[in-house]
Every structure is written in structure tokens, then in C-alpha cells.
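A.B. asks: got a predicted model here, sequence first, then my questions.
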Amino acid sequence: MAKKRSGSAIVEKAGLLAVEKACNDQDLIWRDLLQEDVGVDGTIEVCLGDFPTGKIVGAQVKSGMSYVNGDREDQFKFYARPADLDYWLQLSIHLFLFVYHPEDDQVYWHHVTNYVPDDEGQTSPSTHIVISKENKIDEAFSRYLITLFALEVYDADRLTLLSDEMAATTISVGHGEAAVTISALDLFVGGLWGLCSKVQFHASILLQGIRKHVISRGKDAPIAYTFSRGEIYPFVVKYVRLLTDHGLAKIDIDDVNDSLYRKMEQPTFIAPLTTNGRALVDFLRTRGHADVHDNQFFTLSLVPAVQIEVYATFDESKGEEAFGPYTDVLAIRFNQYLDYYEVQHLARTKNGESTQVRASQIMYFNEMIEYLDRMLTKTPKDRVLLRYLDHPCTPLISWLENWYGEKQLFHIDDLATKTNSDQIGFHDELVSIMSGVGAMTAQEPHLPDFPIRSLFNGEFLNCDSKILSRR
């Protein structure tokens, strides 16, 4: 019986040849890996004209319609095994996935190292990557590789297109008169840090953008902005992709994905700007963006944010003595730069003579509001007192205002003041600079005693002072 050649081998070889030919047409150096293949089929070296640069990326090639799912005119899905994706993301070089589409007779690519999933179902065994059919091995691909290694600085025309794209990538939050539109450009400018050599991101930067818009209106305003995953995450993903696709900052994508899809939280990062990132900063300055400056401070301190007091009864006919005895006190501290909270839940003991600690732990935002929602859901809202100790335009206070339902107006003067976190961050940075030259002694910033022991109903928290003073 004659030996028959495998049809899949023919298709696989066709894919490798298609990638090699396309690379050769773009003056890119393709090299097969003839040794053991455990997830990388070859490498591509970037060239500038006739000169190789020594900048190399890895390539994994898949061929055949079995890898093309949900085929459309503009895109299709490639389903990756989690083990393969994990391996690709752990590589020390950039890895590109190439899929040969036999019916189109075309090779399409996706930059796996900068892979950020499109939805929440990406941690399942059927993890998929959406591959755009605009991504071909062409001149645009060569430019992308050059940008990836900062081998070419964007000129004024490219920076104009980029800044326009960032300004057009927006999200609208709030409703009615409180509605505010924030752009990816707002996030970039608002996150500049370290003498504009780095860009940082945390949830509060989004709020700071909202706050600027509210202040510019010059009148009192309600603060009731929601931050649901369905609304916020697609915008955050688009922003991160703009930073990575244009090589503006050196972002740890693994850490971003860990936040988005394991912790189920918004990512937090401080990333050094690349050559093009710094070029964008200079370009924006020349175009009259007066807010393009280092407007961020940084502190590791947990700052008192909110004290929630829950009372057993409420009788509005009694005037100032409306609240009955307290049942629970939640003291919440916040670090806006790291996006985490310390939640201390104190509760009256059964005999009513002292206070016990029901919970005391560090939480991320979504975890915390789920805890608050469970704890407060059956409590009449007129028995809950919210004592805000920080700027009202923070994620937690925005959520509490939305939860409470009564859209109170915050005075414009209160909205225009700096947050406590900003002030403490300024203190930390000033001390770190001045103490280094012997101008002052390094010391921790002063934080007020927290929780507040004098409750609104006149009672006094009877609890171990060591617990209450813990930071």
C-alpha cells in the first residue's frame, strides 16, 4: 500500500511558506526553528532598510480552517488552549500568532504578548483571541514592529492621528446634568507622573477626570457615578491597547490581565514611557495642552475615607436625637494609588456594653462594595449615616451616593479642593526630596485618629484603643 501524505501537513507547510514569503516581501528576516517546537515555530528580525537591527520577535504559525472560528469579513476567532496561552505570555520575547486562512489565501496576525481579553469569559478552557483581518504581514506590520522597539519616533503627522484617536476613544458616565465624557487622552494626561517620564493608572484617575469637568462647570453638582464592569472595563481595555499598540509605555500585560480577569478589578500600574510616549507628551505641550504636566503625587498611606454608622432606630420627630443606639460602624481607609481599601467593621456586642471587631481586612473595590451591599441591603436607609472624610469624587463615595439614592449637591468649593490622598502624597514626595539633602527629617505624615469614636448620636465607641488606632 502506497504511503499517503497528510493533508494537514500540506496546509501547515503552506502556512509557514506564506509567512516566510510575506516577511521576505517586507524585508523582514524569517528564521525557522528546526529544533524541538514547544510553541514557537520561528523568529522574525526587524530591519531598517538593508540593516538588521538585532530586534527579534517569536512566531507561532497555525494553518487551516480548523483554526478559523466565527469567520466574518473583518475578523475571526482563534481558540487557544490555556496552557498554550500561558506559555506564550511567559516568553521573554514578544510573541506573534500567525493564522493562515486557506480560503482567503492570507496570513493574519495577533500580538499575543499584548493580549488583553475582550470579555469576562476568557479564563475558561475555550479562551479565544479575536484576530482582525486588517492585521496582515504588510507595511503596517513592519511599522508596528519598528514602533514596538522604539526604532522610529512618531513624526507630527503620526502624533496628530494618535492624539485624535485617543481623544475619540471615550466613555460617558453619569446621567442628566451630571453626565461627563472622559477620553483615553484624559486618562493619559491625568496619569503623567515622575516628571512626565511615566504614566500611571488607577480608578481614581478616572474620577479626577470627572472632577475636572464638574469643576469647570462652576456650580454645585451631585456625585453619583457608577463603575460597573460592563460599562468601565471595555473602555479601560481600549485605553490599555492604545498604550501598547502604539508602544507608548512599557506595561506588564500579565499584571493587567491578572487584575481584570482573576481579581475582577480594574488594573493598577505605573509604566515608564517609551520614546514615542515622551514624544506624545512634548507634542501635546506644543499643541497648547496646559494640563500636560506631572500632576500626580504618590503615597502608600491608607487615608481615612468614609465612616458608615448604622443605628437600630430612627425617629425624625425627635430632632437632633433622631438616631437610636448604634449597631455597626464601618471605618474605611483608602489608598487611591494602589486602588485598595482597609475595611474595619465594628459591631455592638450582644450585651450592648462594648464593641467587637466583626471584620478587618484589605479589600479591592468590587470586593468591598459587594461586602457593603450584603451588609446594608436589608437596613432601612434612614438608619444609615454616611460620614465622608475625603474628597466626594472618589469611587467609594460615588458608589455610596448612588446606593443611597438621594442625589445631594456638593458645593463647588468642596469639589475644587485637593483630596487628602493628594495632600499626603505631596507631603511624602516633599519629605523624600528634602530629607535626602538634609533639609528636613523624614517622617510619616500625620493621619487623624480613625475610626471617629464620637458617633453622631452622641454615643462613644467603647473598644480597645489599640484596635481603633491601628493603621
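C.D. replies: Perfect, I can see it now.

A.B. asks: alpha carbons only for contacts and neighbour counts from here, please
C.D. replies: Will do.

A.B. asks: the stretch 201-350 of the chain: strands as residue ranges?
C.D. replies: 221-222, 269-272, 303-311, 326-335, 340-348 (DSSP state E, counting those that start in this stretch).

A.B. asks: would you turn these into a markdown table with mean neighbour count?
C.D. replies: A markdown table is the format used below for those (neighbours: other CA atoms under 10 Å):
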| stretch | mean neighbour count |
| --- | --- |
| strand 221-222 | 19 |
| strand 269-272 | 18 |
| strand 303-311 | 23 |
| strand 326-335 | 23 |
| strand 340-348 | 21 |
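
A.B. asks: out of those, which is closest to residue 357?
C.D. replies: Closest to residue 357 of the strands of the stretch 201-350 of the chain is strand 340-348 (CA to CA; 4.6 Å).

A.B. asks: any idea of the angle the helix or strand just after the closest one forms with strand 326-335?
C.D. replies: Elements were assigned by DSSP states H and E; along the chain past strand 340-348, the next helix or strand is strand 355-364. Taking axes from the mean of the first three to the mean of the last three CA atoms, to 10 degrees, one finds that strand 355-364 is oriented at 30 degrees with respect to strand 326-335.

A.B. asks: ok, now how distant is the nearest residue to residue 193 once chain neighbours are set aside from residue 192?
C.D. replies: Of all residues not flanking residue 193 in the chain, residue 294 sits nearest, at 5.0 Å (CA to CA, 6 or more residues apart in numbering). Remark: distance between residue 294 and residue 192 (CA to CA, to the nearest Å) = 5 Å.

A.B. asks: please apply the same query to residue 400.
C.D. replies: 29 Å.

A.B. asks: residue 26 now?
C.D. replies: Applying CA to CA to residue 26 and residue 192 gives a distance of 36 Å.

A.B. asks: which of these two has more neighbours?
C.D. replies: Under the criterion of other CA atoms under 10 Å, the comparison of residue 26 against residue 192 puts residue 192 first, with 25 against 17.

A.B. asks: so what's residue 344 up against?
C.D. replies: Counting by CA atoms under 8 Å, 6 or more residues apart in numbering, residue 344 touches 330, 331, 332, 357, 358, 359, 360, 361.

A.B. asks: what's the closest of the strands of the stretch 201-350 of the chain to residue 11?
C.D. replies: strand 269-272 (41.4 Å).

A.B. asks: which residues touch residue 142?
C.D. replies: 26, 28, 46.

A.B. asks: tell me which of the residues you listed fall in strands.
C.D. replies: residue 46 (DSSP state E).

A.B. asks: between the contacts of residue 142, which is nearest residue 73?
C.D. replies: For the contacts of residue 142, the closest approach to residue 73 (CA to CA) belongs to residue 26, at 24.5 Å.

A.B. asks: take this one as well and set it beside the first:
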Amino acid sequence: MGSNRFNTIEREGVNAVERAFLDIGWIFREQPIVDVGIDAQVEVCIDGKPTGQLIAIQIKSGSSWFSEKVKNGFLYRGSITHLEYWKSYSLPVIIALYKPEDHQVHWQAVQERYIETTRKGWKIIVPFDQNINESSIPKLLKLASAYIVDAMLPAVPYCIHTQEIVTQLAEIHKVDLQETGAWFQLEHKDKYHLPLNIETMGYGLISVRHLNYDGEGLNREVVFDPSIIFFTQYEDPRGDWDHWVPVSMTQYDFCLGVKHFVCASVEENGLVVLDKTLQKDIASFAENWARILRQNGWTKYGQKSKKLKHAVKSNNSNSADG
């Protein structure tokens, strides 16, 4: 927001963002000390109760931020210094643009999937129709929540980044993840990366796995390293039901063989957590893996492949059953 925190337009913008979050019942806290591009934090409240889930906000005010338009929104350009700081920040970060002419606040999440690098920095589209109001609550909740806590269940970690990149890959390659038995396999343009296989398994389960080989010649077998199965229909306290949470993970050690870890099971009444600590560890692993997949450019360089279809199918039940 610049060095002068008391600029009239900037102050108007901060007040507008505060009002917008207060209107949806969340707690707004302006940063008392100028941070590197972080002007405020907002805390999620559910049914009037603070949750401890936070979002950091960079606020930009004034007409100049709306001068560059593309088909779907306003184009925001920033410095690499700010971007690297926000990407390493301990909280999710959003950009909030305040337009004084109509008092609207538009926002966008600072996430890899929305960012495009340029010669001088980077740019991101802030959608025309994405304002801070009740319609944005589901998106903001997903962004804020590393954990969704139900009073009747233990804290359940769900995997935002994994859900985002797998869903995006399915959209790119025209695969319906709602269809049981749907699957697709990708090979990276850079053959250094292991093939990536994604398959729906029924009962709201999806497997995401890298394919590798063990042995040579006729004895060579397809193995999965890693393979994570997610339950994709976890319902949080607000009634949103499409969160992804890990159920099991398989890893392959060329000396010790297959290692299988089960942290939850899917029963008739929903998800049953068997090992809360293990589930948290698998979720952390999955989210780091998802970030690596995005950094390695799978959305751009992943090419659909028909190889290993039968090998994948024959190993599927072994991986899922544990």
C-alpha cells in the first residue's frame, strides 16, 4: 500500500475491505506495522465462532488498479520480491482491489494456478465477479482451511493443493472425475519425471500415483511410488461436502518392498479416522507433492498416455485394499 498509511484513498480501501468481511461475520485485523505487502489478516468465523483459520490480505486502492482489463477480469501486475514473499508466507494470501467509483472490493488468491510470470515480474487476473461477499465464502473457506474441525470428529486435514491440480488436470484432459472407473495417465514432456496416473475407484475415492519399475526384462513389474488414495466427499460443518482427505498411502522401497499406510476408512456413515497423526502426515506429504507437480509444470507439459493401462488396472485393487 505504500509508505504513507494515511493516504485518503488507501484508508478508504482498508475500511471497505474491513466492512466487507464484517458483513460476512469474519474478524478483520489491520496490520499495525507495515509488512512486506501484507496489510491485514482476516479470521474465519463459523456460526459466529472464531476458528483460528486466517487469511493474509494485500490491499490496493484506487482506479489505477483497474485500468488494465482482460476477458475475465482486471490484470494485476506485481514484483517478484512480493510474490516470493507471499508464496513462502505461513498463511494463504489474497489480493484485494478496492474500486472507489462503485465501492466494490474484488479479490484473487495468490496461488500458482493463477500466476503467470512475465519478463519484468508476474501477473494475475482478478475476476470481475469475485467480490468479498457471501458468494465468496466457500472459496475463502477452502483457501483458509488447512483443517476443518467438526465437533463430532477429530481434526481432519484436507488437501486443497492436491484437489486443485488433479481437478485442473482432469479438466485439461477432459476426464470426468465423478464417473467411477474413470482414469487417465500422463507422461511429462521431460522424460526425467515418472508417469502420473489418476483413477476414480467408487465410494468417493480417487487414487493419485506415480508409476515406476522394479526388476529387469521379463521380471520387470510396475510399482507405485507414491500412491495416495483420497476420499473426495468429506462434509465440513457448513455442509460443504467436496473436500479431499487422505485415506491411505503406498510407497515402494527397492530393498524393503511395498509399504502401505492406512489412516482412515470409508463406511456407510462417512469417513472414519483410524490414525489422526498419520492422516496429518500423509496430508502434509500430499500437499508438498502437489506443489512439486505444479512447479514441474504437469498442467503444461503433461501428455496423455495409453501405456501401462493393464498393469495399472491389475495393481489397482492391491493398492486400494491394503
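C.D. replies: On my side now, so go ahead. The model shown is predicted, which means the values in this text are computed figures rather than measured ones.

A.B. asks: closest one to residue 409 of structure 1 among the strands of the stretch 201-350 of structure 1?
C.D. replies: Across the strands of the stretch 201-350 of structure 1, closest to residue 409 of structure 1 is strand 221-222 (CA to CA), at 4.4 Å.

A.B. asks: what's the distance between the closest one and the middle of its chain?
C.D. replies: Put simply, strand 221-222 of structure 1 sits 26 Å off its chain's centre (CA atoms, centre = their mean, to the nearest Å).

A.B. asks: quick one: that strand aligns where in structure 2?
C.D. replies: Alignment note (TM-score structural alignment): strand 221-222 of structure 1 is unmatched in structure 2.

A.B. asks: check stretch 18-29 of structure 1 too.
C.D. replies: Using TM-score structural alignment, stretch 18-29 of structure 1 lines up with residues 16-27 of structure 2.

A.B. asks: now swap in stretch 40-56 of structure 1 and tell me
C.D. replies: Under TM-score structural alignment, the match for stretch 40-56 of structure 1 is residues 38-54.

A.B. asks: what comes up buried for that stretch?
C.D. replies: The neighbour-count check on stretch 38-54 of structure 2 (16 or more other CA atoms under 10 Å) flags 38, 39, 40, 41, 42, 43, 44, 45, 51, 53, 54 as buried.

A.B. asks: also stretch 8-28 of structure 1?
C.D. replies: Those would be 11-12, 14-16, 18-20, 22-23, 26-28, for stretch 8-28 of structure 1 by 16+ other CA under 10 Å.

A.B. asks: among those, name the ones in helices.
C.D. replies: Of the buried residues of stretch 8-28 of structure 1, the ones assigned to helices by DSSP state H are 11, 12, 14, 15, 16, 18, 19, 20, 22, 23.

A.B. asks: turn those residues into JSON lines, including distance to residue 122 of structure 1.
C.D. replies: As requested, these are arranged in JSON lines below (distance: CA to CA, whole Å):
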{"residue": "11", "distance to residue 122 of structure 1": "28"}
{"residue": "12", "distance to residue 122 of structure 1": "27"}
{"residue": "14", "distance to residue 122 of structure 1": "30"}
{"residue": "15", "distance to residue 122 of structure 1": "27"}
{"residue": "16", "distance to residue 122 of structure 1": "28"}
{"residue": "18", "distance to residue 122 of structure 1": "30"}
{"residue": "19", "distance to residue 122 of structure 1": "28"}
{"residue": "20", "distance to residue 122 of structure 1": "31"}
{"residue": "22", "distance to residue 122 of structure 1": "31"}
{"residue": "23", "distance to residue 122 of structure 1": "31"}
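
A.B. asks: from the contact counts, what lies against the top strand by length along structure 1?
C.D. replies: Counting residues, the longest strand in structure 1 under DSSP E turns out to be strand 51-63. Strand 51-63 of structure 1 is packed against helix 7-25, strand 42-48, strand 95-101, with contacts defined by 3 or more CA pairs under 8 Å, 6 or more residues apart in numbering; DSSP states H and E.

A.B. asks: go again with 10 Å.
C.D. replies: Applying 3 or more CA pairs under 10 Å, 6 or more residues apart in numbering; DSSP states H and E, one finds that strand 51-63 of structure 1 contacts helix 7-25, strand 29-32, strand 42-48, helix 82-90, strand 95-101, strand 106-111, helix 139-148.

A.B. asks: now do the same contact list for residue 186 of structure 2.
C.D. replies: The contact partners of residue 186 of structure 2, by CA atoms under 10 Å, 6 or more residues apart in numbering, come to 169, 173, 194-198, 210, 298, 301-307.

A.B. asks: between these, which sits nearest residue 119 of structure 2?
C.D. replies: Looking across the contacts of residue 186 of structure 2 and measuring by CA to CA, the closest to residue 119 of structure 2 is residue 301, at 20.8 Å.

A.B. asks: just give the number of residues close to that closest one.
C.D. replies: Residue 301 of structure 2: 13 neighbours (other CA under 10 Å).

A.B. asks: surely it touches residue 196?
C.D. replies: No. Applying CA atoms under 10 Å, one finds residue 301 of structure 2 not in contact with residue 196, separated by 11.8 Å.

A.B. asks: overlap in contacts of these two?
C.D. replies: Jointly contacting residue 301 of structure 2 and residue 196 under the rule CA under 10 Å, 6+ apart are 186, 187, 188.

A.B. asks: go through those residues and flag which are in helices.
C.D. replies: Among those, no member falls in helices (DSSP H).

A.B. asks: dump those to CSV, plus distance to residue 82 of structure 2.
C.D. replies: Formatted as CSV, these follow (distance: CA to CA, whole Å):
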residue, distance to residue 82 of structure 2
186, 33
187, 33
188, 30
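
A.B. asks: which residue lines up with residue 9 of structure 1 in structure 2?
C.D. replies: So, by TM-score structural alignment, residue 9 of structure 1 is matched to residue 7.

A.B. asks: coming back round to it: among the helices and strands packed on strand 51-63 of structure 1, which comes closest to residue 396 of structure 1?
C.D. replies: Closest among these, once you apply CA to CA, is helix 82-90, at 33.5 Å.

A.B. asks: check the mean deviation of the closest one from structure 2.
C.D. replies: Taken over the aligned residues, the distance from helix 82-90 of structure 1 to structure 2 averages 1.0 Å (mean CA distance after the TM-score superposition for structure 1).

A.B. asks: where in structure 2 does that helix align, residue-wise?
C.D. replies: So helix 82-90 of structure 1 sits over residues 80-88 in structure 2, by TM-score structural alignment.

A.B. asks: contact partners of that stretch?
C.D. replies: 36-38, 56-58, 89, 92-94, 110-112, 115, 117-118, 120-123.
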